[in-house]
Structures are given as C-alpha cells and as structure tokens.
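Participant: generate a structure from the sequence data that follows.
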Amino acid sequence: MEENYKHDVAISFARADRNIALCIYLALKLRMPESKAYYYPNKQAEMIGRNLKGELKEIYRHKSKYVILIVSKDYVNKNNALVQTEINAFMPRYLMEKSVYLIPIIVDGTATEEVHEELEGITTFKWNYNPEELAILIQELVGSWEEKIDKELLEKNKEQSEKVVINNSSFDKSPIITDGGTININY
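Facilitator: Got it, this is the predicted structure:
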C-alpha cells in the first residue's frame, strides 16, 4: 500500500550546516520542481506558536517519505536538542522499515554510527560541494517524482477519457464538446 506523505523528503541538519542543507534543498527543487521538500527555515512561519519538538517528530517519522541527514561533528553533538529530537523521531521508523528511508550525507568524515549505533554500515554520500550532482544521485535513488506525477496524471486522464457521461448519455473514448452539442469520436 502506497503511503501518502506530506513531504517527499525532509532535510535534517545542525544549524552550522544550514548552508549545505540550503544548497541541497535548492538543487533538489531545481532538479525536481514538483517535489515537496521540508527545509525548516522555509517553514518557520507555519511553526510559530506550535510545539516544535512535537511537529518535528511527526515530520521526520510519519510525514516524510525520505530523510536526508547532513552528518557532521555539529550534527552528532548531543547538546543539540532539535537534532536529537529529529534523530529520535526517524530512528524507530528506520529500524522497523526494510526499504530505503534515510539518505546520509557525510560532511566532515563523521561516521554515521555517531548519529546512532544502528546506522553503522548504511550507505552514504560524501559531500563534495556539488549539490547538483548530489541531487542527481538522490533523484536516481528515490526515483523521479516528476515521472511518478506524470504517470499518475496519465492514468487519471486515461480513466476519465474512457467513458464520459453527459446529460445521461454515455460516450466511449473522448467526445468533442462544441457550442452546438457533442460529437462522439470512436476509435
């Protein structure tokens, strides 16, 4: 069963790595304009007055199909309460699911097991200051959201054009509707 996620991807990062997260976010939006990416600085207005830790738990555990981790010495700092909230949100899902969910980006050689011991051995990407290349790799990994959207629209259009009912009259294929009435075209 396909889940309906609010975000295709959410980016988890420490404040010190905000520029890297922004570069990745912008590269993803340029590569896949229809994608829905969660990047906290763009959502601050929506979060005003809300329980931020509670919202982050929902976003990183339930509302995002994939989570990109910007792994660095700052990210693994146990004193960073918001990052720790995000880690505590996505780890239970990672441990339960058998499919790709986390996409770690290594910034400074920090090992993924410093984030959580269960992440030892997970495949990672190395940050090479080329966000476009990284966006291409992520697009290949998670599949093209544009292709998915195009397929969904094609299927929806196909379903709608197979049979049309106008004024209790049923038409096969796609009728052409003019000011003077309808013309049924059968292929």
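Participant: for the rest of this, base every contact and every neighbour count on C-alpha atoms.
Facilitator: Will do.
Participant: what about Glu114, how many residues nearby?
Facilitator: Using other C-alpha atoms under 10 Å, Glu114 has 16 neighbouring residues.
Participant: repeat for the one 10 residues further on
Facilitator: A count of neighbours around Thr124, defined by other C-alpha under 10 Å, yields 15.
Participant: surely it meets Ile103?
Facilitator: Yes - here Thr124 reaches Ile103: they are 6.6 Å apart, a contact under C-alpha atoms under 8 Å.
Participant: residue ranges for the strands of this protein, please.
Facilitator: 7-12, 37-38, 64-71, 102-106, 125-126, 163-166, 169-172, 176-178, 181-183 (DSSP state E).
Participant: how far is the third one from where the chain is centred?
Facilitator: Yep, that's strand 64-71 we're talking about. In terms of C-alpha atoms, centre = their mean, to the nearest Å, the centre of strand 64-71 is found 8 Å from the chain centre.
Participant: contacts for it?
Facilitator: With C-alpha atoms under 8 Å, 6 or more residues apart in numbering as the test, strand 64-71 has contacts from 5-14, 17, 20-21, 60, 90, 100-108, 110-112, 115.
Participant: check the fourth one too.
Facilitator: By C-alpha under 8 Å, 6+ apart, the surrounding residues in contact with strand 102-106 are 66-72, 94, 112, 123-127.
Participant: that strand versus strand 7-12: what angle between them?
Facilitator: Compare the direction of strand 102-106 with that of strand 7-12 by axes from the mean of the first three to the mean of the last three C-alpha atoms, to 10 degrees and you get 40 degrees.
Participant: please provide the structure for the following sequence as well, for comparison with the first:
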Amino acid sequence: MKYYEYEVAFSFAGEDRELVDEIADLLRKSNIRVFYDMYETVSLWGKDLYTHLDEIYRNKSKYCVMFISEHYKQKVWTNHERESAQARSFVEKVEYILPIRLDDTEIPGIRSTTGYIDGTLFNASDIAGFIKSKVRGF
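Facilitator: Predicted coordinates:
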C-alpha cells in the first residue's frame, strides 16, 4: 500500500473557511494527516505555490476533499487544485476526489453522477466522521 504524506488534502474557497477549519481541527485531533493551508504556513512560505500545490493534489494525498460552492468555482487557486486532483483521478481511475457540496454550483469535470456529501445537511462533526471513515476504510 502506498504511503501518502497527507491522508486528505482540502480544496476550498476562503469564504468557506469557517466550516473547513472546524473539520480540519476535528480530523487533526483524530490523528488524520490533513493538508490544510493554515497548518502549513511555514512550510508554504517562500515556495513556488503553483508547483508545490500541484504536487500535493496530484501525488501526496490519499484523498482530495473539495468543498464545492459558488465561491469555489470563481477562484483561481481552487481551479488549479481541482485540475491537479482531476489529473490524478483520471490517470488512476480510483475514488480520489470526495466532493462536499455547499450549494448547487456545477464544477467543470465533477459529474453529477459522482457521489457527494451534501454539506447543507450535516454539521462539521458529521462530515469529519465521514472523512475519517473513508480514510480509515471503515
């Protein structure tokens, strides 16, 4: 089994940070290795983020959790992260992208047939539990 530096990488718009922050903290307390920008302030400092984030979302994470919203669709960086994650998913043909829908926004390449969690129906603790179950395989 391949070792990944991160068990899950979060891709989200800054406007959705409050929910993502709470989920990241819950996962961290459960010893899940999370790529979340606020945990990486020093390691990201000075790096070429375009190249570094591509590596994170294509190669260094077991799963990519996308917090999909209208804000997500509009951001340059989230689109870069999404494209990197989609490249990985396309090549490996495995469940890699785990979408959490915060509204009805359609995102290029995320098909309506892809299973997702409706972020409007669950709280941060529920979502963290779902992610933990997926990562741990139970």
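Participant: one step back: could you export the strands of the first structure as TSV, including distance to Glu152 of the first structure and mean neighbour count?
Facilitator: Formatted as TSV, the strands of the first structure follow (distance: least, C-alpha to C-alpha, whole Å; neighbours: other C-alpha atoms under 10 Å):
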stretch	distance to Glu152 of the first structure	mean neighbour count
strand 7-12	15	22
strand 37-38	19	22
strand 64-71	17	24
strand 102-106	25	21
strand 125-126	30	14
strand 163-166	18	12
strand 169-172	21	13
strand 176-178	23	10
strand 181-183	28	10
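Participant: next, format the ones you listed as JSON lines and append distance to Ala45 of the first structure.
Facilitator: Conversion of those to JSON lines gives the following (distance: least, C-alpha to C-alpha, whole Å):
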{"stretch": "strand 7-12", "distance to Ala45 of the first structure": "17"}
{"stretch": "strand 37-38", "distance to Ala45 of the first structure": "13"}
{"stretch": "strand 64-71", "distance to Ala45 of the first structure": "19"}
{"stretch": "strand 102-106", "distance to Ala45 of the first structure": "26"}
{"stretch": "strand 125-126", "distance to Ala45 of the first structure": "31"}
{"stretch": "strand 163-166", "distance to Ala45 of the first structure": "44"}
{"stretch": "strand 169-172", "distance to Ala45 of the first structure": "49"}
{"stretch": "strand 176-178", "distance to Ala45 of the first structure": "45"}
{"stretch": "strand 181-183", "distance to Ala45 of the first structure": "49"}
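Participant: for the ones you listed, which one sits closest to Lys29 of the first structure?
Facilitator: Distance to Lys29 of the first structure, taken as C-alpha to C-alpha, is lowest for strand 37-38 among those, at 7.8 Å.
Participant: so where in the second structure does the closest one end up aligned?
Facilitator: Mapped onto the second structure using TM-score structural alignment, strand 37-38 of the first structure covers residues 34-35.
Participant: check stretch 65-76 of the first structure too.
Facilitator: The alignment of stretch 65-76 of the first structure onto the second structure (TM-score structural alignment) covers residues 62-73.
Participant: how far away from the center of its chain is stretch 74-84 of the second structure?
Facilitator: 11 Å.
Participant: quick one: buried residues of that stretch?
Facilitator: Within stretch 74-84 of the second structure, the residues that count as buried by 16 or more other C-alpha atoms under 10 Å are Trp77, Thr78, Asn79, His80, Glu81, Arg82, Glu83, Ser84.
Participant: neighbours of the closest residue to the third one other than its chain neighbours, just the number please.
Facilitator: Take Asn79 of the second structure and drop its neighbours on the chain: the residue closest to it by C-alpha to C-alpha, 6 or more residues apart in numbering is Lys73, 7.0 Å away. Lys73 of the second structure has 18 neighbours, counted by other C-alpha under 10 Å.
Participant: can you pull the contacts of Gly109 of the first structure?
Facilitator: Neighbouring residues of Gly109 of the first structure by C-alpha under 8 Å, 6+ apart: Ser72.
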